[in-house]
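Participant: got a sequence here, can you build the structure:
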Amino acid sequence: MDWEVIKGNWAIIWALFMSGVNVIQLLLAKTYVKREELELLRTRLQGMESTIAGLPNQKDLHQLQLEMRDLRGELRELTPSIRQISRISDLLLENELKEK
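Facilitator: Okay, the predicted model is just below:
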C-alpha cells in the first residue's frame, strides 16, 4: 500500500478497524462471561458451600434418629405414670369440689 493512500483515507481505515474490534468484543461478550459476574457467582458458590458444610451429615442424622427412637421408648414408659397422675389429679379435684 502506498503511504499517500493511507494518509488520505486514515479516518476510514481507523473507523473500519475500530468497527472490527467492536464486532470482536461483541462476539466475545456473548461467548464468555464477564469477570464481575464470575466473581459474583464464585461468592455465591462459597456461601452455599459454607452453608452445606454446616448442615448435618448422614452420621449426624442417623444419631438423631436413634435418639428420637430412644425418646419414643421413654415416653411410652412414662405413659402409665402420667395416666396415674392424671387419675389422682381428677380424684383430688372431685374431692375438692364435693367439700365445697
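
Participant: going forward, measure contacts and count neighbours with C-alpha atoms only.
Facilitator: OK.

Participant: list the contacts of the residue nearest in space to the middle of the chain.
Facilitator: Centrality entry for the chain: nearest residue to the mean C-alpha point is M48, 5.1 Å, by Cα atoms, centre = their mean. By Cα atoms under 8 Å, 6 or more residues apart in numbering, M48 lies in contact with nothing.

Participant: here is the second sequence; please produce its structure so I can put it next to the first one:
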Amino acid sequence: MLYQVVMDVKIPRDLPEDERTQVLAREKAYSQDLQRQGKWRHIWRVAGQYANISIFDVQDNAELHQILSGLPLFPFMEIKVTPLLRHPSAIRDDDS
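Facilitator: Model prediction:
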C-alpha cells in the first residue's frame, strides 16, 4: 500500500547539540536504509520549513506505524498520514 506521510519536525531548541547531532545521524541512516529497501519511495523537503512529504510503499497500516514510530526523530514530529490509491487515469506503470 502507498501512503503519503507529511512530517513536520520540531526539535526542541534546548536539546543538547551532541544529542541533536546523534539523533540526526541515526535518522539519516534509518531513512536511507528504508529507501534502499524500497519502503520509503520518495522524500521531498517542504521549502521554507523543517518538514518533508514522503511516499511509503509498505504492506499495511501496522508496518507503516512500526516504521514511523522507529524514526529517531519521531518524538519531535507531527505526522499526517494519507493512504493512496492508484488513479484510474494514471499512465505510468511504476506508480502503484
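
Participant: give me the TM-score for this pair.
Facilitator: The TM-score (TM-score structural alignment, normalised by the length of the second structure) is 0.28; 36 aligned residues with a Cα RMSD of 3.6 Å.

Participant: secondary structure element for the residue nearest to the centre of the first structure?
Facilitator: Using DSSP states H and E, M48 of the first structure maps to helix 35-54.

Participant: one more: I79 of the second structure?
Facilitator: strand 77-84.

Participant: coming back round to it: chain center to the helix holding M48 of the first structure: distance?
Facilitator: Centroid separation for helix 35-54 of the first structure versus its chain: 10 Å, with Cα atoms, centre = their mean, to the nearest Å.

Participant: packing partners of the helix or strand that that helix is followed by?
Facilitator: Counting by DSSP H and E, the next helix or strand C-terminal to helix 35-54 of the first structure is helix 58-99. The contact analysis (3 or more Cα pairs under 8 Å, 6 or more residues apart in numbering; DSSP states H and E) places helix 58-99 of the first structure against no helix or strand.

Participant: S54 of the second structure versus the nearest residue to E78 of the second structure once chain neighbours are set aside, what's the distance?
Facilitator: Nearest residue to E78 of the second structure in three dimensions, chain neighbours excluded: D8, at 5.1 Å (Cα to Cα, 6 or more residues apart in numbering). Using Cα to Cα, to the nearest Å, we find D8 of the second structure at a distance of 11 Å from S54 of the second structure.
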